[in-house]
Each structure stands twice: as C-alpha cells, then as structure tokens.
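Participant: Can you look at this prediction? I've put the sequence above it.
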Amino acid sequence: MLKLFRATAILEGISYLALFGVTMPLKYWAEIPGPNKLVGYAHGVLFIAFIVLTLIVGLKHKWSIKKLFIFGIASLLPFATFYVEEKYLRTEETT
C-alpha cells in the first residue's frame, strides 16, 4: 500500500505541475482548452486518491494528526507532494 501511495504522491505532483504550468497557459493564452480538460480530470482523480490514501496509510501506520495535516497541506501546494514523498514515505518504507 505504501508503494501505491508513493506513486500516487509523485503522479499527483506531476499532474499539478502539468495542469498549472502547461495546460492552463495553453487554455488561456493560446486558446487551446482540450489538454486542460484531460489533465484536469487526471489531476482531480489523483488528488482524491492522494487524500484517501493519506487517510488509509495514516491510520494503518498510526500517524499523528500533525503528520496527516502536513500531507493534507502538501496536496494543495506545488512541489509539496514530492517533498512529503521524499521526507516521510521513503523513510516509512524502510522502517
């Protein structure tokens, strides 16, 4: 389950960056809305999966409320899912 969560964290971060760094400018500056819709759907699914997996893995590993809160905030900030994957999930996998 932890490997799935790590992969979801990385994919969610990539989709976030693709959505706001690539497809939003295409939609509003180049008037090409198609990619934004597809990436937006993918990002939405990955965002929800990240939140659900945060709760599942957090409960399984008995994480503190603080750690769950950090993961929740990380889902909202660019690059933050990469940070929590590196800092918390890689070390969790080795313990």
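Facilitator: On my side now, so go ahead.
Participant: hey, let's count contacts and neighbours off CA atoms from now on
Facilitator: OK.
Participant: Would you mind measuring from residue 5 to residue 73?
Facilitator: Distance of residue 5 to residue 73, computed by C-alpha to C-alpha, to the nearest Å: 16 Å.
Participant: try residue 32
Facilitator: Counting by C-alpha to C-alpha, the gap from residue 32 to residue 73 is 30 Å.
Participant: same thing with residue 87?
Facilitator: For residue 87 relative to residue 73 (C-alpha to C-alpha), the value is 15 Å.
Participant: try this one next to it:
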Amino acid sequence: MIDFFRKVAFWEGISYLILLFVAMPLKYVAGHAEAVRIVGMAHGVLFVLFCVLLAELLRRKELAFGFGVFAFVMSLLPFGTFVLEVKMKKLKA
C-alpha cells in the first residue's frame, strides 16, 4: 500500500505543478478558464486519494503520526511531494 501511496503522491505533485504553472497562467493570461476546471478536477481527485491513503496508512500504523503530518504538509507545497518521495526512499532503505 505504501508503494501505491508513493505513486499517488508523485502524480498529485505533478498535477499540482501543472495546475499552478500551466493551467493558472492559461486562465489569467490567455483567458482559458477550462484549463483550470480540467486540471483542477484531476488534481482534486488525486489530492483526496492522497489524503485517504495517508489516513489509511496512519490507521494501519504503517507510517508514524509525525511522518503523516509531514506528508500532509508536503502535499500543500509546490514540489513538496517530491521532497516526500526522497524521505520515503530513506525510510525504505
């Protein structure tokens, strides 16, 4: 389940960056509001899935509570899930 969580975290991070650096400029510079609707929906689904998986990993005690808080905070920051990936690789090693 941790491997699936890591994959979701990666794609959640990618979708966040696309939303911030592609869709938002398209909306506000080029007037293409549909870009934010489409990418925003995909990012929202991935973010909710990220949170559900994180909660389940914490419930199963596969991750420590402190690490879960760290993971959640990283999901809110651009490039944060990639920092999370590095930390999770160190946990696995």
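Facilitator: Arrived safely. Keep in mind that what you see is a predicted model, and the values were worked out from it rather than measured.
Participant: just to revisit the earlier point, quick one: which of residue 5 and residue 73 of structure 1 has more around it?
Facilitator: residue 5 (20 against 12; other C-alpha atoms under 10 Å).
Participant: Spatially nearest residue to the more buried one (excluding sequence neighbours)?
Facilitator: residue 53 (6.1 Å; C-alpha to C-alpha, 6 or more residues apart in numbering).
Participant: average gap between the longest helix along structure 2 and structure 1?
Facilitator: Across structure 2, the longest stretch assigned as helix under DSSP state H is helix 33-59. Compared with structure 1 after fitting, helix 33-59 of structure 2 has a mean deviation of 0.9 Å; criterion: mean C-alpha distance after the TM-score superposition for structure 1.
Participant: what's in contact with the helix or strand following that helix?
Facilitator: Once helix 33-59 of structure 2 ends, the next helix or strand along the chain (criterion: DSSP states H and E) is helix 65-76. By C-alpha atoms under 8 Å, 6 or more residues apart in numbering, the residues outside helix 65-76 of structure 2 that reach it are 9, 12-13, 47, 51, 54, 58, 80-81, 83-84.
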